[in-house]
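[1] Test case, fold it:
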Amino acid sequence: MKTILVTGGAGFIGSALIRYLITETANTVVNIDKLTYAGHLENLQEIDHSPRYHFDETDICDTDVMKNVFQKYKPDAVMHLAAESHVDRSIDGSAEFIRTNIVGTHNLLEIAKEYFEGLTEQKKEQFRFLHVSTDEVYGELGEDGFFKETTPYDPRSPYSASKASSDHLVRAWYHTYDFPVLITNCSNNYGPYQFPEKLIPVVILKALQGEDIPVYGTGENVRDWLYVDDHARALCKVLQEGVVGETYNIGGHNEKKNIEVVKTICAILGELQPKNDGRYEEQISFVTDRPGHDFRYAIDASKIKNELSWKPKETFESGIKKTIQWYLDNIDWCETVTSNNYDLERLGTT
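    Predicted coordinates:
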């Protein structure tokens, strides 16, 4: 049993990770989150009664408070997911991405290193700092090929540039200070509890409301889709069995054009909740493409499969159906998390 400090644990991926850690392991979990627009404690209601779960509303950029967190809980590992993560928001305003993703990661590394240096030798052997990143740091692919752990970085948006920066910081702390880090780079996540500004929940909610379903450009951009619970399992595998200093790419083996994803959602909604008039697909509307929109991402996840025996359980077909059904069953959650948002035009508002 370990005490694991998870930053950004009220967000989409962080909350899935914490739900997995509490329900599937015997570990104690400390959730650190400053509860921005995309962080919601409603994501954790099913486990927040557990005596092994603790929550601190804290900003990772706050040095004094974070030092107190480490001294109070004495973690055996850090799983760092706190980040600003929406590309569109980074294009409109990059400052918060620089602050959280770069300055925040630096602050956390400094505090964790100081804490690590005070541990006993036995505790040092066990301690790990897992930094969770994205495949967007690699840039874009052409019609073929895959991102590998050795692919050179070529970030093309303020978001991906900030994540690339934080990846480099984490590696520098490993090489300079012998600090025990691990890094993961994942493909596009989807699943329950995703804040309704990302593609899949936007499509679901816009479709249900009879509104235009916005698709960038011609919808030909390709992404690899990873079900969020598969990602949570992978992160725990890397934390437990990964080699210190190594990077592991995590992908779902589900490459899809954006327009394919949208049409699949429309078709499944037609089965689960048919429209009274026409088809959901008739609501698709192509809009001006996003600046610097990368054409294709695809991950080679053979390293984590071969070395750590992880592979995704969900196909895109099984995962997307579960996801759509979850949103149909949890419209109240969507209303709750979007009720006080200042930027509703981004959302599939309910």
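
[2] going forward, measure contacts between C-alpha atoms and count neighbours the same way
    OK.

[3] which stretches of this protein form helices?
    For the chain, the helices defined by DSSP state H occupy 12-24, 63-73, 87-92, 95-97, 105-117, 121-126, 158-177, 199-209, 228-241, 258-272, 302-308, 316-329, 331-338.

[4] Can you check which of the ones you listed gets nearest to Asn188?
    helix 228-241 (9.0 Å; C-alpha to C-alpha).

[5] buried stuff in that closest one?
    Within helix 228-241, the residues that count as buried by 16 or more other C-alpha atoms under 10 Å are Val228, Asp229, Asp230, His231, Ala232, Arg233, Ala234, Leu235, Cys236, Val238, Leu239.

[6] Excluding sequence neighbours, find me the nearest residue to the last one.
    Closest residue to Leu239 apart from its sequence neighbours, by C-alpha to C-alpha, 6 or more residues apart in numbering: Leu130 at 6.6 Å.

[7] my guess is that neighbour contacts Thr105, does it?
    No: with contact defined as C-alpha atoms under 8 Å, Leu130 does not count as touching Thr105 (11.5 Å).

[8] can you list the helices of the chain in TSV and add distance to Asn249?
    Output for those, formatted as TSV (distance: least, C-alpha to C-alpha, whole Å):
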stretch	distance to Asn249
helix 12-24	16
helix 63-73	28
helix 87-92	20
helix 95-97	22
helix 105-117	20
helix 121-126	23
helix 158-177	13
helix 199-209	22
helix 228-241	10
helix 258-272	21
helix 302-308	7
helix 316-329	18
helix 331-338	30
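
[9] And these: which comes nearest Val222?
    Of all these, helix 258-272 comes closest under C-alpha to C-alpha, at 6.1 Å.

[10] Show the secondary-structure elements that that closest one is packed against.
    Applying 3 or more C-alpha pairs under 8 Å, 6 or more residues apart in numbering; DSSP states H and E, one finds that helix 258-272 contacts helix 199-209, helix 316-329.

[11] Highest mean neighbour count out of the ones you listed?
    helix 199-209 (a mean of 22; mean count of other C-alpha atoms under 10 Å).

[12] list the helices and strands that one packs on?
    Going by 3+ C-alpha pairs under 8 Å, 6+ apart, helix 199-209 lies up against strand 213-216, helix 258-272, helix 316-329.

[13] Could you also give me the structure for this second sequence? I'd like to compare it with the first:
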Amino acid sequence: MERRTIQPRPDWQRTVESQGLIYPLTRHPDGVLRPYWDESAHYVFGLPEVEALEETVEELHRMCLEAAAHIVAEDRFADLGITDPRVARAVAEAWHRRGELPSLYGRFDLRYDGTGPARLLEYNADTPTSLVEAASPQWFWMEDRFPGADQWNSLHERLVAAWREQAPLLPPGSPLYFAHTSDDELGEDLMTVAYLKETAEQAGLDTDWISMEEIGWDPLSGRFVDNQLRFIRSIFKLYPWEWLTTDRFAGPLLDTLDNGGGTGSTLWIEPAWKMLLSNKALLAVLWELFPGHPNLLPAYLDGPRELAATTGYVAKPLLGREGAGVTVHEAGNGADPVPREEPCCYQALAPLPAFDGNHVVLGAWVVGDEAAGLGIRESSGLITDEYARFLPHVIL
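    Below is the predicted model of the structure:
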């Protein structure tokens, strides 16, 4: 793994926008627009290195599924902050029926510097973003700048294949709706959903658009409907389950999930059991089940324990996006650690490696149960936040 500088392509912004990345710039707190898509540098990997990372990602995915099974079997939903028995029941029901419920993709965030084992920082398998830039613009960038080279990137082909494989699980005679919240100001959620809709259409599926805010509930039929009062039989939503189960229609939603997939039910993608994989408590359950595993970091739910005096620790809210609420605590500062009031996961501090002063995290994608591609983000600090930059990569 190596970071190399390179001259950006002429008119690069217009190029990546035409490829679906309509948010190539980020407005920083000082009001200045700076590149989110940053092709002034790139990362280079060797093929054996990427093959080893692929094996690591697929092993981590298997371990996460084992952890999910353990949470359900041992009724440990409270450890994830799931205290509503109806929500817990819906998640457990979805887990037991997972062979009948389409499930598409997820993204592992990994700490890796090219010299030691990759370490899991977190897993988002419910509403992961940065998909468009990983799948499309960075592939075309490689073809422009390094024709004949390769990239860890089979995202598009695997997404189309996954939709095609899971098409028999979708209710017949109705389109698969694709939804995002209209509160999305940057357009990232919109373009992610648009891209996934395109892959579904390439797989031969009939699709339709709707925003989450346009979804209605028809109390007479006991069904979710679109803005033309048509029954929504199946829907892909880029909208977290923790919001779905607490907003205005949570009651009807849980009623239909209690129906066990019968008449009146809406098939939601991602399914409710993905709540188990997008909760930071998963990190602590993994460490409990696989202590000492080389691809895991020590993690606990009841406080930092020995981490406060040894490695230092990172306190992560159980739910959150783009580093929100994450705090870093170095070891040996002389103060007794004070667990936070909100439920958190306390994970060993493993500072992101710095390349030319940039802190880098690998976003490794899974489609179905297979490793499918890589996206790389850089940040100025130790927390990968909303001001991080996306850099392409190549295998040479």
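
[14] After superposition, what's the TM-score here?
    Scored against TM-score structural alignment, normalised by the length of the first structure, the superposed chains reach a TM-score of 0.28; 171 aligned residues with a C-alpha RMSD of 6.7 Å.

[15] any chance of the buried residues of helix 228-241 of the first structure in JSON lines, plus distance to Thr7 of the first structure?
    Shown next, in JSON lines, are the buried residues of helix 228-241 of the first structure (distance: C-alpha to C-alpha, whole Å):
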{"residue": "Val228", "distance to Thr7 of the first structure": "17"}
{"residue": "Asp229", "distance to Thr7 of the first structure": "17"}
{"residue": "Asp230", "distance to Thr7 of the first structure": "19"}
{"residue": "His231", "distance to Thr7 of the first structure": "16"}
{"residue": "Ala232", "distance to Thr7 of the first structure": "14"}
{"residue": "Arg233", "distance to Thr7 of the first structure": "17"}
{"residue": "Ala234", "distance to Thr7 of the first structure": "17"}
{"residue": "Leu235", "distance to Thr7 of the first structure": "13"}
{"residue": "Cys236", "distance to Thr7 of the first structure": "14"}
{"residue": "Val238", "distance to Thr7 of the first structure": "17"}
{"residue": "Leu239", "distance to Thr7 of the first structure": "14"}
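
[16] any idea which helix is longest in the second structure?
    Longest helix in the second structure, counting by DSSP H: helix 47-73.

[17] Flag every buried residue along that helix.
    Under 16+ other C-alpha under 10 Å, the buried positions of helix 47-73 of the second structure are 50, 53-54, 56-58, 60-61, 64-65, 67-69, 71-72.

[18] try stretch 250-260 of the second structure
    Here stretch 250-260 of the second structure shows Pro252, Leu253, Leu254, Asp255, Thr256, Leu257, Asp258 as buried, counting by 16+ other C-alpha under 10 Å.

[19] Wasn't the fifth one part of a helix?
    Yes: secondary structure of Thr256 of the second structure (DSSP: H, G, I helix; E, B strand; the rest coil): part of a helix.

[20] Tell me who's in contact with the residue lying closest to Tyr105 of the second structure once chain neighbours are set aside.
    Closest residue to Tyr105 of the second structure apart from its sequence neighbours, by C-alpha to C-alpha, 6+ apart: Val367 at 4.3 Å. Residues counted as contacts of Val367 of the second structure (C-alpha atoms under 8 Å, 6 or more residues apart in numbering) are Leu104, Tyr105, Gly106, Leu155, Arg158, Leu159, Ala162.

[21] shouldn't the second one be in contact with Trp365?
    Yes: in this structure, Tyr105 of the second structure is within contact of Trp365 by C-alpha under 8 Å, at 7.3 Å.

[22] Return the residues in contact with the residue nearest to Leu239 of the first structure.
    Per C-alpha under 8 Å, 6+ apart, neighbours of Leu130 of the first structure: Ala77, Val78, Met79, His80, Val181, Leu182, Ile183, Thr184, Leu239.

[23] That one and Leu5 of the first structure, how far apart?
    Applying C-alpha to C-alpha, to the nearest Å, the value for Leu130 of the first structure to Leu5 of the first structure is 10 Å.

[24] Common neighbours of the two, please.
    Ala77, Val78, Met79.

[25] which one of these sits closest to Ser160 of the first structure?
    Among these, and counting by C-alpha to C-alpha, the member closest to Ser160 of the first structure is Met79, at 19.4 Å.

[26] Out of the helices and strands packed on helix 258-272 of the first structure, the one nearest Leu17 of the first structure is which?
    Of all those, helix 316-329 comes closest under C-alpha to C-alpha, at 16.6 Å.

[27] what's the closest one packed up against?
    helix 199-209, strand 222-227, helix 258-272.

[28] Would you reformat those as TSV and include distance to Tyr177 of the first structure?
    As requested, these are exported to TSV (distance: least, C-alpha to C-alpha, whole Å):
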stretch	distance to Tyr177 of the first structure
helix 199-209	40
strand 222-227	33
helix 258-272	42
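
[29] The strand or helix carrying Val361 of the second structure: what's the following helix or strand?
    Element membership of Val361 of the second structure [criterion: DSSP states H and E] is strand 358-367. Counting by DSSP H and E, the next helix or strand C-terminal to strand 358-367 of the second structure is strand 370-379.
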